[in-house]
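Chemist: Pasting a predicted model and its sequence here:
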Amino acid sequence: MQKAEESLEDWADRVLTLATPAFRNLPEKHCMQEAISKFCHGCVDREAGNHACFERPRAMQEAVDLVRHHQYVTQAVDGNRKSKYAVNAVSDEDDRMSRLEKMVERLTSTVQSFSQRKTFSQPRSPGSPLLCFRCGEEGHFKRDCTQPQKTTTKNWGKSGDGRSPLNSNGQMASANPDRPKK
């Protein structure tokens, strides 16, 4: 970012000085394009920098000339009005440290509140009994059932208990799906 009292030439020199080691592994043409782009986008006069960038200068001096020309034309049109430049202020180290400490405190309190919560959940809705799908009795699940299995695939529908499965058509499923129904 161009400093408030830095001339365009000094800013261009600083950009080129920083760009040379930063883009040393790239072709020289690409390095120059990147440096010119950084120069234009980092100008204190944003409007002039954007104007110069849109013109796609091929050399740094051409970019400097485009920025100067835009500033000259703008001053000629607008008169001697002083442009207002906004400069981003960098916060003090102490200010940054205090913000970091506050964020750590908030994070710590959040973690503590999560650890103090009771983390049990009810696996079923209250009031519904535990039913075994094998024997039908309350108090245990099928995996814990000690009763022998009542029905097998051979006698589905013959047990007389009314729990015969249906196929996808809503008809009784037969033990042998290849056998036609009578």
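Modeler: Arrived safely, thanks for sending.
Chemist: only C-alpha atoms for contact and neighbour calcs from this point on.
Modeler: Noted.
Chemist: pull the longest helix from the protein.
Modeler: Counting by DSSP state H, the longest helix found in the chain is helix 93-116.
Chemist: For it, buried residues please.
Modeler: Of the residues in helix 93-116, none count as buried by neighbour count, 16 or more other Cα atoms under 10 Å.
Chemist: tell me what it is packed against?
Modeler: Applying 3 or more Cα pairs under 8 Å, 6 or more residues apart in numbering; DSSP states H and E, we find helix 93-116 packed against no helix or strand.
Chemist: Please list the outside residues in contact with it.
Modeler: By Cα atoms under 8 Å, 6 or more residues apart in numbering, no residue outside helix 93-116 reaches it.
Chemist: With adjacent residues omitted, what lies nearest to residue 53?
Modeler: Distances taken as Cα to Cα, 6 or more residues apart in numbering place residue 40 nearest to residue 53, at 5.7 Å, with adjacent residues excluded.
Chemist: Where does the one you found sit, in terms of helix or strand?
Modeler: Residue 40 is part of helix 28-41, with elements assigned from DSSP states H and E.
Chemist: following that helix, which helix or strand shows up next?
Modeler: helix 46-54.
Chemist: Name the residues that touch that following helix?
Modeler: Looking at what lies outside helix 46-54 - Cα under 8 Å, 6+ apart - the contacts are 36-37, 39-43, 63, 66-68, 70-71.
Chemist: gap between residue 15 and residue 39?
Modeler: As judged by Cα to Cα, to the nearest Å, residue 15 and residue 39 stand 6 Å apart.
Chemist: could you say what helices and strands the helix or strand hosting residue 15 packs with?
Modeler: Under the criterion of DSSP H and E, residue 15 resides in helix 8-22. On a contact count with 3+ Cα pairs under 8 Å, 6+ apart, helix 8-22 meets helix 28-41, helix 60-78.
Chemist: Comparison target below:
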Amino acid sequence: MENYIKIIEEYRKTQNNNLLTVFACKSNNEKQPEELRDQNYWPRVRLIKTLWENYTAADKPLLKWLIKEEVKAQQECMMPVYALDIAAYMLYKYMDLSDVFDLFFAKFASSNEFYLDIELVFGYNRVETKQYLQTEGANQPYAKDILKTIEGYEDALSQGAIYKDRDAYMKYFEERKIKILFNELENAKAFYIE
């Protein structure tokens, strides 16, 4: 764990992606889908768990890199979504409105739309995020897609859907969901051999 802390601290100073090479998604290139594995998945999980213990807004570049690698691991190697969920939440906690694009990517770039919570895409709140997507963020790729997605989820409110506001969601994640995710990661070790 001490090495992971050193890597995190050095990355905070330099943002040198060469420090992260040993954590990048690396397929074992098996032909059978059930045999596909990301050879760096567990080291990356340990990095994410170490970061969870002490992360700040300064870690956003690292979190965005981790999110991309986790999505790649799911797309190419069918790895579990639990570490991605943790990395996405850490970005959400310290997000700027412009980070909604990375959170949308985390939720929808792979098979995560049913697992990662939509509150991540709502950002600070749905109204503020929609306003941003219609003004400052309007020219960004996927701005219209994110806007339609939020509006679609809002339509579900009339059918009884309930969403947590930012404070309630953060409380839920930090007091309840993180324990479930850590437990799921431990259970996954039996199937996705470390």
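Modeler: It's in. The model shown is predicted, which means the values in this text are computed figures rather than measured ones.
Chemist: TM-score them against each other, please.
Modeler: The TM-score (TM-score structural alignment, normalised by the length of structure 1) is 0.22; 68 aligned residues with a Cα RMSD of 5.3 Å.
Chemist: Can you say which of the helices and strands packed on helix 8-22 of structure 1 is packed in most?
Modeler: helix 28-41 (a mean of 19; mean count of other Cα atoms under 10 Å).
Chemist: Could you name the helices and strands sitting against that one?
Modeler: helix 8-22, helix 46-54, helix 60-78.
Chemist: Distance to residue 28 of structure 1 for the ones you listed - can I get that in CSV?
Modeler: Shown next, in CSV, are these (distance: least, Cα to Cα, whole Å):
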stretch, distance to residue 28 of structure 1
helix 8-22, 9
helix 46-54, 19
helix 60-78, 13
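Chemist: Next up, the contacts around residue 4 of structure 2.
Modeler: 46, 47, 50.
Chemist: Looking at those residues, which is nearest residue 10 of structure 2?
Modeler: residue 47 (13.1 Å; Cα to Cα).
Chemist: now the helices for structure 2?
Modeler: 2-14, 41-52, 60-77, 82-93, 100-108, 119-122, 126-134, 143-155, 166-172, 178-188.
Chemist: Going by neighbour count, which residues of the third one are buried?
Modeler: Of the residues in helix 60-77 of structure 2, 60, 62-64, 66-74, 76-77 count as buried by neighbour count, 16+ other Cα under 10 Å.
Chemist: what sits up against stretch 63-72 of structure 1?
Modeler: Taking Cα under 8 Å, 6+ apart as the rule, stretch 63-72 of structure 1 contacts 8, 9, 12, 36, 40, 48, 49, 51, 52, 53, 57.
Chemist: give me that answer again for 7 Å
Modeler: Applying Cα atoms under 7 Å, 6 or more residues apart in numbering, the contact partners of stretch 63-72 of structure 1 are 8, 36, 48, 49, 52, 57.
Chemist: could you dump the residues you listed to JSON lines with distance to residue 104 of structure 1?
Modeler: Formatted as JSON lines, those follow (distance: Cα to Cα, whole Å):
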{"residue": "8", "distance to residue 104 of structure 1": "42"}
{"residue": "36", "distance to residue 104 of structure 1": "41"}
{"residue": "48", "distance to residue 104 of structure 1": "42"}
{"residue": "49", "distance to residue 104 of structure 1": "40"}
{"residue": "52", "distance to residue 104 of structure 1": "44"}
{"residue": "57", "distance to residue 104 of structure 1": "47"}
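Chemist: Compare those residues and tell me which has the most neighbours.
Modeler: residue 36 (27 neighbours; other Cα atoms under 10 Å).
Chemist: dump the residue contacts of that one.
Modeler: Residues near residue 36 of structure 1 by Cα under 7 Å, 6+ apart: 60, 63.
Chemist: Please tell me how far it sits from residue 22 of structure 1.
Modeler: Noted for residue 36 of structure 1: a distance of 14 Å to residue 22 of structure 1, by Cα to Cα.
Chemist: One more: residue 94 of structure 1?
Modeler: For residue 94 of structure 1 relative to residue 22 of structure 1 (Cα to Cα), the value is 30 Å.
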